[in-house]
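[1] Just a sequence and a predicted model for now, questions to come.
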Amino acid sequence: MTVPGAPADFTRRAVDLPEFMDDPACDLATLRRTYRQFGRLNALIAGWRRVYVRDLRPRLLQAPLTLLDIGCGGGDVPRQLARWARRDGLDLTVTAIDADPRAIAFASAQPGPPNVTYRQALSSDLVREGHTFGAVTSNHLLHHLTAAELSGLLRDCEHLGRVVVHSDLVRSAAAYRLFSLAAHAFPGTFIRADGLRSIRRSFTPAELQAAAPPGWTVRPLFPFRQLLTWEAGRA
């Protein structure tokens, strides 16, 4: 159990440490400001341009031009992936889902490429409906999940996508200290408080590899990030 005021413990995942954004009763104005700043934050730290060029674009050229983003939040990542694909002449159709209706309401109201659609849903809903996609992605989703939820998500993804890329944080004291300083650039949002909690909830690479089924691979992504990937035919 996490003790208020105690020094951060990085020896294990702080799965009992809730994030403010996940509270249905959190301040809606602050939540919307947080969603609005995610684009700037992810552009700085998430490295999706490298992931798109190295992991997604080459495989989308050989697969159906469809992409599913799970746990899309404010929708900045799927919108950016859609823009890059259009710039490359790819007629990519992007579906972005989130279980939180507040996220879908915000994302749906944002200007962006017409080839992105949003839906309140779980990955299991899409499996049940028989959907498949050329690629499946997520950003900062894995650390929110329990062991059972992670297992279910990865099982769903093996049904849903030909290539799957989950990008998330790595739990470390260095990442925690640096983010604690850098996140002061996002006042009036949940980014600093929840970002620090997210780091404490995150996996180490060894933990994530141990939690993943056979066929899944953990790769480092600088700085303090990791990718959990899977590809049909290579499992």
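    Yes, it's here.
[2] Going by C-alpha atoms from here, please, whenever you check contacts or count neighbours.
    Will do.
[3] Now do the same for Gly89: helix, strand or coil?
    Here Gly89 is recorded as coil under DSSP: H, G, I helix; E, B strand; the rest coil.
[4] which SS class is Arg219?
    In three-state terms, and counting by three-state DSSP, Arg219 is strand.
[5] here comes the other one, which I'd like you to weigh against the first:
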Amino acid sequence: MKLDFSRRAAGLHERMDEPDCDPQKLRHTYAQFGIINILVSGWRRIYTRHLRPGLSPAVPRTLLDIGCGGGDVPLRLARWAKRDGLMLRITAIDADSRAIAYASARPAPAQVQFRQALSSDLVWEGQQFDFITSNHLLHHLTAEELTTVLQDSEQLCRGLVIHNDIERSALAYAAFRAGTARFFPGSFIHEDGLLSIRRSYTHTELSALAPPGWVARRQFPFRNLLTYRSRPHA
């Protein structure tokens, strides 16, 4: 059956999001996220171009990672900042207790904290951060949830927000299918990754959804960056 990539397959759901999914496969998925993110997510480029220029060796900066999953992205950002002699404190949150249990069990530096929470919980607490990031989060959200996360991001951020996600295309789907079919056994990486591509936004769709002040940018390969920079208060 030929798939239609002209529209989001928003009604599909990844297996790993199911509360009764295979727990061993879920753990393997979290473990393998690190490989996938190194290969396709482009966080090194995002760090060097957008995050590192705002960091300091003397003044601690703060970062909130929303929907942290297995925790590989915030841990990698913390490692890069430390290696560059820069001070960065990271709070990484996820609504799924299974993700936080996995991430919290990983060796982590003191400047990285994992907690089960929603972005709205941190808004209610009155918290603010210099940077806010997410990886592969936006396509998981309903329209209402997306609106909430973007509104929360604006309230929580006193600097820069970067939501990093997949851009849907037939080419992205074909490349991921060929590249992951044999190399990620015992996990949901292959199956859920293909579903994620079908659920993700094109650049045009994300640009149309972006509220005032937000900018959708493309990043190679097959990536969308939805960014927001807070304005200084008078």
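    Yep, it's here. Note that the structure is a prediction, hence the values are computed from the model and not measured.
[6] Give me the TM-score for this pair.
    Once superposed, chain against chain, the TM-score is 0.95 (TM-score structural alignment, normalised by the length of structure 2); 229 aligned residues with a CA RMSD of 1.4 Å.
[7] so is the aligned residue in structure 1 for Gly54 of structure 2 in a helix, a strand, or just coil?
    Aligned by TM-score structural alignment, Gly54 of structure 2 pairs with Arg59 of structure 1. Following three-state DSSP, Arg59 of structure 1 is assigned to helix.
[8] Near Arg59 of structure 1, how many other residues are there?
    Neighbour count of Arg59 of structure 1, defined by other CA atoms under 10 Å: 18.
[9] Strands of structure 2, residue ranges please.
    Using DSSP state E, the strands of structure 2 run over 61-66, 88-94, 112-116, 129-135, 157-166, 214-219, 223-229.
[10] re earlier: surely the match of Gly54 of structure 2 touches Val163?
    Yes: in this structure Arg59 of structure 1 lies within contact range of Val163 using CA atoms under 8 Å: 7.4 Å.
[11] And the residue nearest the centre of structure 1?
    Centroid check for structure 1 by CA atoms, centre = their mean gives Asn139 as the closest residue, at 1.5 Å.
[12] who touches the match of Gly54 of structure 2 in this structure?
    Gly134, Val163 (CA atoms under 8 Å, 6 or more residues apart in numbering).
[13] Look up how far Gly75 of structure 1 lies from Ser151 of structure 1.
    Applying CA to CA, to the nearest Å, the value for Ser151 of structure 1 to Gly75 of structure 1 is 24 Å.
[14] Compare the two and say which is more crowded by neighbours.
    Each of Ser151 of structure 1 and Gly75 has its neighbours counted (other CA under 10 Å); Gly75 has more, 27 against 15.
[15] do you know how far the residue mapped onto the more buried one from structure 2 is from Arg115 of structure 2?
    Counting by TM-score structural alignment, Gly75 of structure 1 lines up with Gly71 in structure 2. Taking CA to CA as the measure, Gly71 of structure 2 falls 11 Å from Arg115 of structure 2.
[16] Need the residues touching each of the two.
    Residues touching both Gly71 of structure 2 and Arg115 (CA under 8 Å, 6+ apart): Ala92.
[17] related to what we said a few turns ago, identify the contacts common to Arg59 and Val163 of structure 1.
    In contact with both Arg59 of structure 1 and Val163: Gly134, using CA under 8 Å, 6+ apart.
[18] picking up where we left off before, turn the strands of structure 2 into JSON lines, including distance to Ile197 of structure 2.
    Shown next, in JSON lines, are the strands of structure 2 (distance: least, CA to CA, whole Å):
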{"stretch": "strand 61-66", "distance to Ile197 of structure 2": "20"}
{"stretch": "strand 88-94", "distance to Ile197 of structure 2": "21"}
{"stretch": "strand 112-116", "distance to Ile197 of structure 2": "26"}
{"stretch": "strand 129-135", "distance to Ile197 of structure 2": "13"}
{"stretch": "strand 157-166", "distance to Ile197 of structure 2": "6"}
{"stretch": "strand 214-219", "distance to Ile197 of structure 2": "15"}
{"stretch": "strand 223-229", "distance to Ile197 of structure 2": "10"}
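[19] Of the ones you listed, which is nearest Leu77 of structure 2?
    Among these, the nearest to Leu77 of structure 2 by CA to CA is strand 88-94 (8.7 Å).
[20] and that closest one, what other elements does it pack with?
    Applying 3 or more CA pairs under 8 Å, 6 or more residues apart in numbering; DSSP states H and E, one finds that strand 88-94 of structure 2 contacts strand 61-66, helix 72-83, strand 112-116.
[21] Determine which stretch of the ones you listed is the most buried.
    Of these, the one with the most neighbours on average (mean count of other CA atoms under 10 Å) is strand 61-66, at a mean of 23.
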